[in-house]
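**Q** dropping a prediction and its sequence here:
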Amino acid sequence: MRKPLIGISTYWLDSVVWNDSRESPAAFLPTHYVHMLQASGGTVLMLPPDQPTVAEHVVAQLDGLVIAGGPDVAPEHYGAVRDLRTGPPSVARDNWELALIKAAVATRAPLLGICRGMQLLNVSLGGTLVQHLDGHLTPGIFGAHPVNPIPGTLYHSLVPERSTVATYHHQAVHQLGVGLVPSALADDGTIEAIEAVGTQWVLGVQWHPEMGSDTRVLEGLVKAANRR
């Protein structure tokens, strides 16, 4: 049986030192994403930054889309003044992923945003972000904390119980974008998951499911992609 084709955006670095000491740009993705999507029943297609004008064509070839984690979203996209603690912009990636998200929403393609991907989903629909959460960032180290699903949401249908998730972020949703609702909260009230109102499979999670062993969120995406 054909496995659904899941596109996932990739990281972009302007300069990487390779084994022969040459420096050149690189598009890459941690293998945790690939392995977890494959374990959840999908076939993975990596999507490095491209011209935003081709995003609609690309999404039309896919059964589902994942926007991966990565650098901070440029605050200019949501009309905010840059906080000194916000990381440097990733212009090509921001523009590409915003176009992918808009194409997926417009064509009702199943969409999962992970960490930065959730934040970018919110921004794409007119929402804003908190640029820094005190105490939420230890450089180079993943943390863990519990999240609480909100009954009646898509996320609650996938993971109905309070669960501990792997986290690595210092930004969060502030004002929700149009057509989005919260679907999980941290104990301090921080929005940890968001989703689209209605029947379209659109979900964003603040944490990194690919770093854990619970495949239910990714399996939910793959099942929705399979139905598509």
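**A** Everything's here; your move.

**Q** every contact and neighbour count from this point should use C-alpha atoms.
**A** OK.

**Q** from V34, how far off is V66?
**A** For V66, the distance to V34 (CA to CA, to the nearest Å) stands at 11 Å.

**Q** more neighbours: which of these two?
**A** Remark: of V66 and V34, V66 carries more neighbours, 29 against 19, as counted by other CA atoms under 10 Å.

**Q** that one reaches I6, doesn't it?
**A** Yes. With contact taken as CA atoms under 8 Å, V66 and I6 are classed as touching, separated by 7.1 Å.

**Q** neighbours around G87, how many?
**A** So G87, with other CA under 10 Å, has 14 neighbours.

**Q** and the helix of greatest length in the chain, how far out from the chain middle?
**A** If you go by DSSP state H, the chain has its longest helix at helix 91-107. Centre-to-centre, helix 91-107 and its host chain are 12 Å apart (CA atoms, centre = their mean, to the nearest Å).

**Q** check it against this one:
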Amino acid sequence: MRIIAITQRLLAHTEYYEIRETLSTQWGELFQSGRTLNGFIPMPLSYTIGFHHYIDMLKNSLAGVILSGGNDLSCCLDSDIRNSQQGKLSIMRDDYEAELIEICMKSNIPLLGICRGAQMIAWHFGSEITKCNNHVGTHKIKYTKNISPMQKLAESNTKLKLHNTCNSFHNYCISKLSNSLLPLAICEDNSIEAFRHEKNAIYGIMWHIERKDGLENNIILQQWLNNIRDK
């Protein structure tokens, strides 16, 4: 059994001082379901433990890393919120995940960003993140020419899906992608819904694969998993 590490949401308790790292139970259900992620087990990452320690401990058992949703990026916060407790947690998470991205690149560890995680990867490589409307719930997307190599997988495997709708839940979008990232899917407003790195096994998906109907578009996830299995 190989491990996929997952970053978590950071929350501050409202009644007394305690910082909590949380991950939706839907992630466990996704791994347990045997759909797509069969053969892997999730490991939530703690922000108090440097990612390099996980690599030293897990060695070849670590198959890949997922940056999960939750917590707005610090670049999206106004000055008042940035200085609040929740703002400081966003900065803490940003700093940890930025270092994680660099380590994954240097160590050739496949990386997948989901929603906020996709925004984090995009921002790290110099993309623009802006506020958006009508991105909560099901909405239409269209795939770019960069998806063509993946479509061949779908032609030979009926379990792989490419639908023209997705289940995104975000108030900020990737409005402009950096040159090192290639768009895979876009919205009607031309914001980016999915992308991949031009060289590394790094992918970003703005919809939630762990939520209801999240695997209705699963071909990008499968391509990322193929990168893991090809290591």
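**A** On my side now, so go ahead. Everything numeric here is computed off the predicted structure, so don't read it as measured data.

**Q** and the TM-score between them?
**A** Between these two chains, after superposing, the TM-score reads 0.78 (TM-score structural alignment, normalised by the length of structure 1); 209 aligned residues with a CA RMSD of 2.9 Å.

**Q** what segments of structure 1 are helices?
**A** In structure 1, the helices defined using DSSP H lie at 31-39, 55-60, 91-107, 116-124, 154-158, 216-227.

**Q** quick one: buried residues of the second one?
**A** Which is helix 55-60 of structure 1. Neighbour counts over helix 55-60 of structure 1 (16 or more other CA atoms under 10 Å) mark A55, E56, V59 as buried.

**Q** same deal with the shortest one?
**A** Buried residues in helix 154-158 of structure 1, counted by 16+ other CA under 10 Å: L154, Y155, H156.

**Q** nearest to V17 of structure 1 among the residues you listed?
**A** Y155 (40.0 Å; CA to CA).

**Q** could you report the distance from the nearest residue to that closest one once chain neighbours are set aside to I150 of structure 1?
**A** Leaving aside its sequence neighbours, Y155 of structure 1 sits nearest to S183 (CA to CA, 6 or more residues apart in numbering; 6.0 Å). Counting by CA to CA, the separation of S183 of structure 1 from I150 of structure 1 is 5 Å.

**Q** corresponding residue for L225 of structure 2 in structure 1?
**A** Matched to structure 1 by TM-score structural alignment, L225 of structure 2 sits across from V222.

**Q** ok, now which ones touch that match?
**A** Each residue near V222 of structure 1 by CA atoms under 8 Å, 6 or more residues apart in numbering is listed here: P4, I6, L37, S40, G41, G42, G64.

**Q** and the residues you listed as TSV, adding distance to Q175 of structure 1?
**A** Shown next, in TSV, are these (distance: CA to CA, whole Å):
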residue	distance to Q175 of structure 1
P4	33
I6	29
L37	30
S40	32
G41	34
G42	33
G64	26
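
**Q** what subset of those residues is buried?
**A** Listed as buried from the contacts of V222 of structure 1 are P4, I6, L37, S40, G41, G42, G64; burial here means 16+ other CA under 10 Å.

**Q** structure 2: which residue goes with the first one?
**A** Mapped onto structure 2 by TM-score structural alignment, P4 of structure 1 lines up with R2.

**Q** surely its match and L37 touch.
**A** No. R2 of structure 2 lies out of contact with L37 (CA under 8 Å); the separation is 10.5 Å.
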